[in-house]
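>>> Only the shape, not the letters, is given here:
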């Protein structure tokens, strides 16, 4: 009878160990799933952060480009306002390379007639 009791205790111990192993494996799977979820969430946050920074940089570049265009337009407007269209000046003369295929000299173009 002692042998039967000993075998029953061993079966009980084995059963308990199997339950503990199953619980440990379930906990490990749950931890792995949580780690994977957290990793995925961290990646999504990182992607969103860099997308926001990229969008901000593009907006800043666009703003800078727009400001540059406005400054350039104002510069040319002031230049035109200062210039008298009926009068020649050194600003109205431009040296342009001749587009002909022969080896002709540069031409001097004058925007207005001199009096």
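Cool, got the structure. Nothing here was measured: the structure is a model prediction, and the numbers come from that model. Numbers count the residues shown, from 1 in each chain.
>>> From here on, just use CA atoms for contacts and neighbour counts.
Fine.
>>> May I ask which helix or strand encompasses residue 109?
With secondary structure defined by DSSP states H and E, residue 109 is part of strand 107-110.
>>> take the one below as the second:
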């Protein structure tokens, strides 16, 4: 009769070990998925930031040859957008993963901020034309 209890205990231990192994595997897969998602997001964000930098540089070149009135109107705005773009660059470099919910929140907020800068640059160019 005691032997049956040992078999039952051994089975429970074996089941628990399997559960732990499955949990470890699930964690590895989740970490790998996050890493892929992060790299893709980071690459896309860096491309958007670089595109913003190029647009800012192009506009700065135009400002140099523009009238004084035009310079006064847009220099400050371009400088502010350049600063915001720099802050976005810094934000992506300094980001530390704090869980899935925070990650999703960061992505949404970051994309919104990048779009604001990009759209503001497009607006400046369209006003200039």
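Received the coordinates, thanks. Because the structure is a prediction, the values reported are computed rather than measured.
>>> thinking again about what came up before, buried ones in the strand holding residue 109 of the first structure?
Going by neighbour count (16 or more other CA atoms under 10 Å), nothing in strand 107-110 of the first structure comes out as buried.
>>> The first structure: strands as residue ranges?
93-96, 107-110 (DSSP state E).
>>> where's the last one relative to the chain centroid, distance-wise?
With CA atoms, centre = their mean, to the nearest Å as the basis, strand 107-110 of the first structure stands 47 Å off its chain's centre.
>>> quick one on the thing from earlier: which strands or helices does the strand holding residue 109 of the first structure pack on?
strand 93-96 (3 or more CA pairs under 8 Å, 6 or more residues apart in numbering; DSSP states H and E).
>>> that older thread, quick one: which of the strands of the first structure is nearest residue 42 of the first structure?
strand 93-96 (59.8 Å; CA to CA).
>>> what number of residues lie near the counterpart of residue 74 of the first structure in the second structure?
Taking TM-score structural alignment for the superposition, residue 74 of the first structure sits opposite residue 54 in the second structure. Neighbours of residue 54 of the second structure under the rule other CA atoms under 10 Å: 12.
>>> Repeat that for the one 4 residues further on.
Residue 58 of the second structure sits with 12 neighbouring residues when counted by other CA under 10 Å.
>>> where's it relative to residue 45 of the second structure, distance?
In this structure, residue 58 of the second structure lies at 20 Å from residue 45 of the second structure, with CA to CA, to the nearest Å as the measure.
>>> Please, where are all the helices along the first structure?
With DSSP state H as the criterion, the first structure has helices at 2-82.
>>> Can you give me every residue that contacts residue 85 of the second structure?
When contacts are counted by CA atoms under 8 Å, 6 or more residues apart in numbering, residue 85 of the second structure is found next to 49, 52, 53, 114, 117.
>>> Let me have the strands of the first structure in a markdown table, adding distance to residue 45 of the first structure as columns.
Conversion of the strands of the first structure to a markdown table gives the following (distance: least, CA to CA, whole Å):
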| stretch | distance to residue 45 of the first structure |
| --- | --- |
| strand 93-96 | 56 |
| strand 107-110 | 61 |
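>>> Compare those strands and give me the one nearest residue 18 of the first structure.
Set against residue 18 of the first structure and scored by CA to CA, the strands of the first structure come closest in strand 93-96, at 92.8 Å.
>>> Give the aligned equivalent of residue 33 of the second structure in the first structure.
By TM-score structural alignment, residue 33 of the second structure lines up with residue 53 in the first structure.
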